[in-house]
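**Student:** Provided below are the primary sequence and the corresponding predicted coordinates.
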Amino acid sequence: MSLRAPVLLIVDYNLSRIADVRHLRDHARQQWGAQTWLVRANPQAHDQGISDRVIDADPLAADFINLALNQLGDDAARISAGIVFSDNAVASGAGLLERLGLAVDCARLALGAFDKLAYRIAENRLRPALNQLGVNLPDFAQIGCIDDVRHFAGRQERGFVIKPACEGNNRGVVMVAPGGDCEQAFAEVAPYLHGGVLAEAFISFTREYSYDGLGKLWFITEKVSATGRYPVEVAQILPARLSEQERLAIHVAGEQVNRLVGQRIGPFHNEIKLSDDGKNTAVIEPNRRPGGMKIWTLAQAVYGLDLYAAWVDSVFAGQVADELPAATCSAATVMFGVPRDVTLEVAELGDLAGLIAETLELAAETLNLARADIALLESAWVAGESRLIHATPRDNSDFVAHACVALHNPSVDIRDLVRVLREQWLQVLDRALSVELLFKVAS
């Protein structure tokens, strides 16, 4: 590749997105003849392996933009397009791209897509207008000490949620029932006080979705969460099963969120709850990035559109389709846990492909499906060092694997497939753990 090739600049990413960054790089190279440069704090060997050049700069540092520009020097003129690919960089990364004269969503409003407290404050300014559109806003308060929690609890009749302002993956999110233990809840979020903590009134709507897309292109994904104290996401389903009225309600809310956080041309993933009558919504949180849990992977299976490639094309050419093709199947990302509290290193569990294959076979048999009706899109261990993994997940670190599957038989509800896959996985893994234990004892 020419030393004067155009450059795609990717500002930061989460480690779970390594394969996605590699895909972005490959498409930029093949379609646009471009190098990919990556801005990343404390870059490691894997960062070098998925990019042509790495700029060492922390997007959360106060002097991030100047630090990145100083390292780029005169080479900054080679950068033709840029994308911001992490929550940590959503504001500072947009600011960097603006300084480089590149097309990007608004940096000034971006903080609301990173800091949940900042979003609630911005949302609250438009409370009357949003209420008229059917968007309900929860009571909220910033938390700095245990007395703040007690005072907030005193005005809540249905319980509340306490959570870090700037964390993802459900880390630190605690449900507090009416009359619940405020001290214990505060103790669980105390490690996050430096980045901000807020309490929110419990949103009683039972259904949750995400409003996902790129530019003007949008679709709605259905979220399946655990019940109880730790509302961890256990699956994402596409397409969401909604009436036209329900789709419109979520679309209206999602677009209002995008305006509040300055989204116009880039990706978005706004988490929204829907009332049982389908008329009212409430925003959980906004994000100016592709959805996690492989939502864009599901979208490619369902709609036949590679949104990562479309994202790269959009920053080089400035165009994105306005509508998706018709859905050809349903799909889901399913998170797999453990049958009992156990301390282990996931790598010790061995061949994931075999365990997944057995799980799919058992699920097909349970649901009277042909094995070919369930297509495995991808699967992976949830990496991590040896650790205690809870049978009742408290956050995403309590899952050991995930699988993305497509269902090509409309006679079965994809939600039933999700449930059965999770049940059968626990049985398959339980047998594997028992065999491993016998092997260790024997040796």
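**Tutor:** Perfect, thanks for sending it. All values reported here derive from a predicted model rather than from experimental measurement.
**Student:** rest of the way, CA atoms for contacts and neighbours
**Tutor:** OK.
**Student:** start to end distance for stretch 30-44?
**Tutor:** End-to-end span of stretch 30-44 (C-alpha to C-alpha, to the nearest Å): 25 Å.
**Student:** I'd like to know how far residue 84 sits from residue 311.
**Tutor:** Applying C-alpha to C-alpha, the value for residue 84 to residue 311 is 11 Å.
**Student:** between the two, which has more neighbouring residues?
**Tutor:** The neighbour count for residue 84 versus residue 311, taken as other C-alpha atoms under 10 Å, is higher for residue 84 (26 against 22).
**Student:** what residues are up against that one?
**Tutor:** Residue 84 is in contact with 10-13, 90, 93-94, 289, counting by C-alpha atoms under 8 Å, 6 or more residues apart in numbering.
**Student:** now it: how far from residue 242?
**Tutor:** Distance, residue 84 to residue 242, by C-alpha to C-alpha: 31 Å.
**Student:** about what we covered before: now for the contacts of residue 84, which pair is the farthest apart?
**Tutor:** Pairwise distances across the contacts of residue 84 peak at 13.7 Å for 13 and 94 (criterion: C-alpha to C-alpha).
**Student:** second structure for comparison follows:
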Amino acid sequence: MTAPILLIVDYNLSRIDEVRHLRDHARERHGATVVLIRADPTAADHAIADEVIDLDPLRDDFAEMGEKLLGDRRERIRAGIVFSDNAVRSGAELLERLGVPVDSARLAEGAFSKYHYRLDEARVAGLLAAQRVMVPDFAEIASLDQLRDFARDHPEGFVVKPAAEGNNRGVVVVRPGDDLTAAFAEVLPYLEGGVICEELIPYRREFSFDGLGPLAFLTEKISARGRYPVEIAQVLPAGVDEHERATLERAGRQANWLVGQCDGPFHNEIKLSDDGLRAAVVEPNRRPAGMKIWSLARWVYGIDLHHRWVDTAFGTAADAGRLVPGCSAATVMLGVGDDRSFCPDDVPAGADPFADAVRATAERLGLGDGELTVTEFSWVSPLRRDLHAVPRDNADFAAQGCVVLRGDRADIRTVVHALREDWSLALDRALALPTPARKAR
């Protein structure tokens, strides 16, 4: 075989449709064969790639082993994509060994380890302060006594979280008077991989600086308030003034420099002060954003960033020009109204609570036909799970849905809050309907 190879290094299973989308474009546009590297691959992995190599990117010798396993095809490997946080450093090292263009492996650790990123920030704290980018105080902890020491130094409150973990898992906000023993118990499962405490960032609004190479846009994040600051929605375009945009872009670019991003994807989470003049990076990521943000960008800006990522890897990406929004869109996380055991099979066949909720929201806001439309809906898991009415992380939701809003009769942020309320009511109505006996799962 002489077809060029696109090497995809790891991905999170929830993003399998995105890998399939990357594969299809690589085949159609570049005539490429797709090789996927992943630990403990399943039949689903073999279905989305021409070849799958079983190798864990967290292995110390990952890059060395990967080079050996791919040695006989080295000349055919023309492009590479690293598609997970776990592989951001080791995957870049492997591509460097293979002579494939990739962003810096040496600086990539900051895009995996929150602790490592704060160390990088601290080394250039003066530079960041001059750009009005706050560097939070932080400390790695391994015991309850160390957590208490940090709490003593930060009586106004702080955040305790895993040093390297996604989807808001294990993130706990500790307020004055909170039970420190209980907070430490919540991060105990992550202790082996590292746990850090961080000074509370005193800014309320949160955004992300997203994009690929020089192409960037701002996404507005809506989070729950309280002990568990989980993401409940992502909105495009972000509602910001020009000086706020400048502040966020400045902070986002500096995060990219620190973690070595140049040509590849990025998703940097940033908090913004009320006056819009100061910012703080919550965490950087050298991968596409989650929560369908790249899908939102496709609907809002008319650009397929997954296709562009493949083209960039092959060195054929054309100038994209300026991004101009044609509508607004949101990904909304959808929970349950009370603590309960839930499985999608609980919803009777034929019931469509999300469509019902979108219809109710459109009526409530006085929107006409076609102004608020459903673009995607999916259950978070097909399995039965115990869900909390107050979600503790993004796995604590029942579903997620994407909507597009056209026209100017409503604001997409108003839609998000109304839709979450209408979803709760619609789901309860659906669950109250009689349903035939189901097989135990």
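**Tutor:** That came in fine, so what should we check first? In this text, all values refer to a predicted model and were calculated from it rather than measured experimentally.
**Student:** any common contacting residues for residue 84 and residue 311 of structure 1?
**Tutor:** Counting by C-alpha under 8 Å, 6+ apart, no residue touches both residue 84 of structure 1 and residue 311.
**Student:** quick one: which of residue 13 and residue 94 of structure 1 has more around it?
**Tutor:** residue 94 (25 against 21).
**Student:** can you tell me the closest non-neighbouring residue to the residue mapped onto residue 134 of structure 1 from structure 2?
**Tutor:** Per TM-score structural alignment, the equivalent position to residue 134 of structure 1 in structure 2 is residue 132. Counting by C-alpha to C-alpha, 6 or more residues apart in numbering, residue 278 is the residue found nearest to residue 132 of structure 2 once chain neighbours are left out, at 5.1 Å.
**Student:** wait, doesn't that neighbour sit right on residue 246?
**Tutor:** No: with contacts defined as C-alpha atoms under 8 Å, residue 278 of structure 2 does not count as touching residue 246, sitting 10.2 Å away.
**Student:** okay, the two: which has more neighbours?
**Tutor:** Neighbours were counted for residue 278 of structure 2 and for residue 246 using other C-alpha under 10 Å; residue 278 has more, 19 against 14.
**Student:** can you find the partner of the more buried one in structure 1?
**Tutor:** Correspondence of residue 278 of structure 2 to structure 1, assessed by TM-score structural alignment: residue 280.
**Student:** where do the helices sit along the stretch 101-250 of structure 2?
**Tutor:** For the stretch 101-250 of structure 2, the helices defined by DSSP state H, counting those that start in this stretch cover 114-123, 125-130, 144-153, 180-187, 242-259.
**Student:** let's verify whatever residue of structure 2 lines up with residue 327 of structure 1: helix, strand, or coil?
**Tutor:** Aligned counterpart of residue 327 of structure 1 in structure 2: residue 325 (TM-score structural alignment). What DSSP: H, G, I helix; E, B strand; the rest coil gives for residue 325 of structure 2 is coil.
**Student:** what's near enough to touch residue 325 of structure 2?
**Tutor:** Per C-alpha under 8 Å, 6+ apart, neighbours of residue 325 of structure 2: 237, 300-301.
**Student:** map residue 287 of structure 2 onto structure 1.
**Tutor:** Counting by TM-score structural alignment, residue 287 of structure 2 lines up with residue 289 in structure 1.
**Student:** chain neighbours aside, what residue packs nearest to the aligned partner of residue 159 of structure 1 in structure 2?
**Tutor:** Under the alignment (TM-score structural alignment), residue 159 of structure 1 pairs with residue 157 in structure 2. With C-alpha to C-alpha, 6+ apart as the criterion, residue 157 of structure 2 has its nearest non-adjacent residue at 4.5 Å, and that residue is residue 175.
**Student:** surely the one you found meets residue 158?
**Tutor:** Yes: with contact defined as C-alpha under 8 Å, residue 175 of structure 2 reaches residue 158; the gap is 6.8 Å.
**Student:** if we can go back for a sec, JSON lines for the helices of the stretch 101-250 of structure 2, including distance to residue 107 of structure 2?
**Tutor:** Formatted as JSON lines, the helices of the stretch 101-250 of structure 2 follow (distance: least, C-alpha to C-alpha, whole Å):
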{"stretch": "helix 114-123", "distance to residue 107 of structure 2": "9"}
{"stretch": "helix 125-130", "distance to residue 107 of structure 2": "17"}
{"stretch": "helix 144-153", "distance to residue 107 of structure 2": "28"}
{"stretch": "helix 180-187", "distance to residue 107 of structure 2": "27"}
{"stretch": "helix 242-259", "distance to residue 107 of structure 2": "5"}
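**Student:** which of the ones you listed sits closest to residue 362 of structure 2?
**Tutor:** With C-alpha to C-alpha as the measure, helix 242-259 is the member of those nearest residue 362 of structure 2 (29.9 Å).
**Student:** so which bit of structure 1 is the closest one matched to?
**Tutor:** Against structure 1, helix 242-259 of structure 2 falls on residues 244-261 (TM-score structural alignment).
**Student:** what's in contact with the matching stretch?
**Tutor:** Residues from elsewhere that reach stretch 244-261 of structure 1, judged by C-alpha under 8 Å, 6+ apart: 106, 109-113, 119, 122-123, 133-135, 211, 220, 264, 268, 270, 272, 274, 278-283, 286, 288.
**Student:** narrow these to those in strands?
**Tutor:** 135, 211, 220, 268, 270, 272, 274, 281-283 (DSSP state E).
**Student:** ok, and the most crowded of these?
**Tutor:** Counting neighbours by other C-alpha under 10 Å, the top entry in these is residue 281, with 29 neighbours.
**Student:** for residue 233 of structure 1, see how far away that one is.
**Tutor:** Distance of residue 281 of structure 1 to residue 233 of structure 1, computed by C-alpha to C-alpha: 19 Å.
**Student:** do residue 241 of structure 1 as well
**Tutor:** Counting by C-alpha to C-alpha, the gap from residue 241 of structure 1 to residue 233 of structure 1 is 18 Å.
**Student:** of these two, which one has the most company?
**Tutor:** Set side by side, residue 241 of structure 1 and residue 233 show more neighbours around residue 233, with 20 against 14, by other C-alpha under 10 Å.
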